[in-house]
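J.: got a sequence here, can you model it:
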Amino acid sequence: MRALIWIVAIFAVAAGIAMLAGQNEGYVLVVSPPWRAQLSLNFVIVGLIVAFVLMYVLVRVLRRTLGLPGRVARYRVRRREEKRTKALHQALRALFEGRYGDALSSARAADAADRTSFEVAVVAARAAHGMRDARKRAEWLDKAGEREGGRAPRLLAQAGFAIDDGEFADARAALDALRESGHRSVAARRLALDLALAEERWDEVAELVPQLQSERALPVDEARRLQRAARIAGFRRRLGDATETAAYWRDLPKEDMADRVLIAEVVPMLAATGQGGLARRTVERLLDDQWDSELARQYSLCAGDGAEADQALKRAEKWLAAHPDDAGLLASVGRQCMAAQIWGKAQSYLEESLARDARADVHRSLAELFERLERTDDAARHYREAARLAQG
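T.: This next block holds a predicted model:
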């Protein structure tokens, strides 16, 4: 329908122009002595239009002819970029699929198309690392570092390779160079965490985990596990100094104080330095919030002395009324009764705990109890059972 309208319109305009031209009797006189020419005005108008069109076409052809070298150059650049991009995509796909040889070949093709791309050099270095070809890896890393924008990616890749190879000094040097250049990224912090874990630098782990967690770079469960391991290592390192152990305990953040697995691990270490009483309120709060048999087993280690021990025993006996069959709590109450020299109750609770869950530590507690009661045969029997369970 639209085409028909255009055809009708064109014919109408043509008819109109023909009618106007038929009524136009004007002429144009051109004088150039000794010549004189008289031309129809319609002919002159048509001639001017034709001349304008011819001039326009001539200028367009001339411009396209003069611009041809530039268009050819741009076409070559575009083709080269397309070739580089295709080869780079192939290299990345092969790298992710573990086809390191194919990845390196494709990266070479991409590099041949554009020798200014640091991305290609880094991909090639990672492929060479997957092939365990240290020489080629070093060559490609050098190329990446020499190209514009490639210094930080080269150092990141170099640090990761060094950690994989166990060259921790080289990895730290690369990460230090990144830090000095002002580079701050999640990838750099993640590599720093991997290096700290490999070198067992637990203070660094404890510092890096919250940073990565705040940027959602670590799953919650993994962050908690790493933070717990770092805290436990911190307590172990301070075991010989009661003052430092107590200070480290007091500096624990709230999220660590709410970690019942961590507290259960830490209480024996606090008790070993004579600081077990520091954890008593924390253990009581955690057990009141949610019952935990393993944590209850450690309660006797933080019961304290004197009046505090009496209060702790009363608290444990209240729990026992609510959890009469809990083996961990029975063992803890038995040890508290031993400390209070309530021998009969101590033996009864410890034996009940053994009946529900035979453990080496409860056998040792019973052996120590029987030694105090000068029942050497019974003590020896429980020591043997403790040794057997510990070995098995």
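J.: only C-alpha atoms for contact and neighbour calcs from this point on.
T.: Fine.
J.: doesn't residue 129 make contact with residue 101?
T.: No - assessed by C-alpha atoms under 8 Å, residue 101 is found out of contact with residue 129, at 10.6 Å.
J.: so these two - more neighbours on which side?
T.: Ranked by neighbour count (other C-alpha atoms under 10 Å), residue 101 and residue 129 place residue 129 first, with 21 against 17.
J.: my guess is that one meets residue 160, correct?
T.: No - applying C-alpha under 8 Å, one finds residue 129 not in contact with residue 160, separated by 10.1 Å.
J.: who's in contact with stretch 371-386?
T.: 359-364, 366-370 (C-alpha atoms under 8 Å, 6 or more residues apart in numbering).
J.: if we go by neighbour counts, what in it is buried?
T.: 378-380, 382-386 (16 or more other C-alpha atoms under 10 Å).
J.: next one: stretch 293-312
T.: 293-304, 309-310, 312.
J.: try stretch 341-353
T.: 343, 345-353.
J.: filter the buried residues of stretch 293-312 down to the ones in helices?
T.: 293-297, 309-310, 312 (DSSP state H).
J.: just checking, next helix/strand downstream of the lengthiest helix in the chain?
T.: Longest helix in the chain by number of residues, with DSSP H as the criterion: helix 68-96. Following helix 68-96 in sequence order, the next helix or strand is helix 100-113 (DSSP states H and E).
J.: helices and strands around the very next helix or strand once past that next one, which ones?
T.: Moving toward the C-terminus from helix 100-113, the next helix or strand (DSSP H and E) is helix 118-130. The contact analysis (3 or more C-alpha pairs under 8 Å, 6 or more residues apart in numbering; DSSP states H and E) places helix 118-130 against helix 68-96, helix 100-113, helix 134-146, helix 151-164.
J.: contacting residues around helix 118-130?
T.: 88, 91-92, 95, 98, 100-101, 103-104, 107-108, 110-111, 134, 136-141, 143-145, 147-150, 153-154, 157, 161.
J.: next one: stretch 212-229
T.: Residues contacting stretch 212-229 (C-alpha under 8 Å, 6+ apart): 186, 189-190, 202, 205-206, 209-210, 256, 262.
J.: just the buried positions in stretch 270-288, please.
T.: Per 16+ other C-alpha under 10 Å, stretch 270-288 contains these buried residues: 270-271, 273-280, 282-284, 286-287.
J.: please report how far the spatially most central residue of the chain lies from residue 96.
T.: When C-alpha atoms, centre = their mean is applied to the chain, the residue found nearest the centroid is residue 217 (3.8 Å). The gap separating residue 217 from residue 96 is 21 Å, by C-alpha to C-alpha, to the nearest Å.
J.: second chain to compare with the first, below:
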Amino acid sequence: MRRTALTAIIILLLIAGSFFAARYLFEDPGYVLIAYNGYTVESSLWSLLLALVFAVVAIRLIAGSVRLLIGSAGLIYPLSAKAKQRRAQKLANKGLILFANGHWQQSQNLLAKAGDMGASPLYSYLVAARAASANNDMDACKENLRKADEVAPAAYMAIGITQAEAQMTQKQWEQALATLRSLRKKSPKHPYVHKLLKQTYEKLGDWQALADILPVLRKLKVLNGDALETLEQKIYHELFEQAWNKGRNQRDKTARVAPANVVWNSLSKAQRRNHELAYGYARCLYRLGADDDAEGFIRRNLPAIYSAPLIRLYGRLDSDDKGRQLLTAEKLLAERPNDPDLLLALGRICSRDQLWGKSREYLEASLQLRHSLDTYNELGRLMAQLDEHELSSGYFQHGQALAAEEEV
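T.: All right, here's what the predicted structure looks like:
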């Protein structure tokens, strides 16, 4: 209400002012003479003032028009740029959907085009490279990686990892290894690079290289505890297998066991306490015909590395000093009186030392604790040695029946 009244008052004042101005305009228009350099301009005062007002308004209109034209040009460009950006993003989104659905060729084409149009170019080129690799088009893959490097050279790790994964997809293991080693130099603590290295070394069968990076895999927690332990066992199983292959044809015993000793000596203190690794080393020595070396190794490290496979192996060793071997096993029996594997080992040691009675006692005690094919067979052989053929035949038959049950 107050605003309406104020507006009305202003309008009345303007009307009154216009009336008085018109009155003075007609009563005394005034006179203005302007002379300059031989030119003169004559006019009434009010006419001159009106001309000046029109001039100012014209100048302002011209300036406003110029600004409008400039602003229109600036408005058109952003609109066209935004439209182009929206189109590029649509291409990228469609390309990603096609990639997720396994349409590699179409995905690669759309994402490469989207990258060229500036839609998240690094990401678009990297996914385009993956699509090209999945489509077995390595030339297109390399071209997209090159473009990615041009738009974002600082993203060398992401580009390199994509390249390595593409090479692995194509089973180009040597090339992938070269790429990953280069990345590892640039980023020595990168977990995913080490995970890819682990996979590549496994495919190449480079078990020593895997053993070398095993501490880093553990430190970076690339694998969980169970997976890491499984990998460690596999690595050293393969390394001891290689050691056996290297040494088995050597006539000299020292030369035969040297490769196995190299593997064992490369282990850390913690690894040497690992039952599986200790068994792998002792078994390798046994297979190389170095029974005394294996017996000495097991005896020196018992009971710290005691395990069922290891004690069964100890019972198979044909040591030159069978008395010491028997004494070692009997000392363990005082600590483990109900261990069927240890009793089986004692029975075998006594049989080789022709201690038939003790062997029978140990083997029968083992059989009472656990029915096993090995124990039945050992008793069968022992009874045959003692000319108790009916008993021998019975033990062998029980063993065959047990084996048949286990197969089922």
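J.: mind checking the TM-score on these two?
T.: The TM-score (TM-score structural alignment, normalised by the length of structure 1) is 0.68; 362 aligned residues with a C-alpha RMSD of 4.9 Å.
J.: so which of the buried residues of stretch 341-353 of structure 1 comes closest to residue 64 of structure 1?
T.: Nearest to residue 64 of structure 1 among those, counting by C-alpha to C-alpha, is residue 353 at 97.1 Å.
J.: what's that closest one aligned with over in structure 2?
T.: Matched by TM-score structural alignment, residue 353 of structure 1 corresponds to residue 366 in structure 2.
J.: for residue 338 of structure 2, see how far away its match is.
T.: 8 Å.
J.: can you select the buried ones among the contacts of stretch 212-229 of structure 1 for me in ChimeraX?
T.: Buried residues among the contacts of stretch 212-229 of structure 1 (16+ other C-alpha under 10 Å), as a ChimeraX selection:
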select :189,190,202,205,206,209,210,256,262
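J.: adding distance to residue 84 of structure 1 and secondary structure, write the contacts of stretch 212-229 of structure 1 out as CSV.
T.: Output for the contacts of stretch 212-229 of structure 1, formatted as CSV (distance: C-alpha to C-alpha, whole Å; DSSP: H, G, I helix; E, B strand; the rest coil):
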residue, distance to residue 84 of structure 1, secondary structure
186, 29, helix
189, 31, helix
190, 31, helix
202, 44, helix
205, 41, helix
206, 43, helix
209, 39, helix
210, 40, helix
256, 51, helix
262, 53, helix
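J.: the helix or strand containing residue 286 of structure 1 packs against which elements?
T.: Applying DSSP H and E as the criterion places residue 286 of structure 1 in helix 280-289. On a contact count with 3+ C-alpha pairs under 8 Å, 6+ apart, helix 280-289 of structure 1 meets helix 293-297.
J.: show residues contacting stretch 343-360 of structure 1.
T.: Under C-alpha under 8 Å, 6+ apart, the answer for stretch 343-360 of structure 1 is 325-328, 330-331, 333-338, 362-363, 365-366, 369, 385-390.
J.: need the buried ones from those selected in PyMOL.
T.: Filtering the contacts of stretch 343-360 of structure 1 down to the buried ones (16+ other C-alpha under 10 Å) takes a single PyMOL command:
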select buried, resi 326+327+328+330+331+333+334+335+336+337+338+362+363+365+366+369+385+386
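J.: quick revisit: would you list the helices and strands packed on helix 118-130 of structure 1 in CSV and tack on distance to residue 232 of structure 1?
T.: Below are these laid out as CSV (distance: least, C-alpha to C-alpha, whole Å):
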stretch, distance to residue 232 of structure 1
helix 68-96, 37
helix 100-113, 40
helix 134-146, 38
helix 151-164, 24
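J.: compare these and give me the one nearest residue 198 of structure 1.
T.: Judging those by C-alpha to C-alpha, what sits closest to residue 198 of structure 1 is helix 151-164, at 7.9 Å.
J.: rewinding a little: residue 11 of structure 1: which of the contacts of stretch 212-229 of structure 1 is nearest?
T.: Distances from residue 11 of structure 1 to those, taken by C-alpha to C-alpha, are shortest for residue 186, at 71.1 Å.
J.: now check structure 2 for the residue matching the closest one.
T.: So residue 186 of structure 1 corresponds to residue 191, using TM-score structural alignment.
J.: check residue 315 of structure 1 too.
T.: Under TM-score structural alignment, residue 315 of structure 1 pairs with residue 331 in structure 2.
J.: which element is the match of residue 353 of structure 1 on?
T.: Judged by DSSP H and E, residue 366 of structure 2 forms part of helix 356-369.
J.: and that helix, how far out from the chain middle?
T.: 53 Å (C-alpha atoms, centre = their mean, to the nearest Å).
J.: any idea of the angle the helix or strand following it forms with helix 356-369?
T.: The helix or strand immediately downstream of helix 356-369 of structure 2 is helix 373-385, counting by DSSP H and E. Put simply, helix 373-385 of structure 2 runs at 150 degrees to helix 356-369, going by axes from the mean of the first three to the mean of the last three C-alpha atoms, to 10 degrees.
J.: how big's the offset between the helix holding residue 366 of structure 2 and structure 1?
T.: Helix 356-369 of structure 2, aligned to structure 1 and superposed, deviates on average by 3.2 Å (mean C-alpha distance after the TM-score superposition for structure 1).
J.: and the strands in the stretch 201-350 of structure 1?
T.: In the stretch 201-350 of structure 1, no strands are found when defined by DSSP state E, counting those that start in this stretch.
J.: any idea how far residue 305 of structure 2 is from residue 319 of structure 2?
T.: 20 Å.
J.: actually, residue 53 of structure 2.
T.: Distance from residue 53 of structure 2 to residue 305 of structure 2, by C-alpha to C-alpha: 108 Å.
J.: now do residue 203 of structure 2
T.: In terms of C-alpha to C-alpha, residue 203 of structure 2 sits 32 Å off from residue 305 of structure 2.
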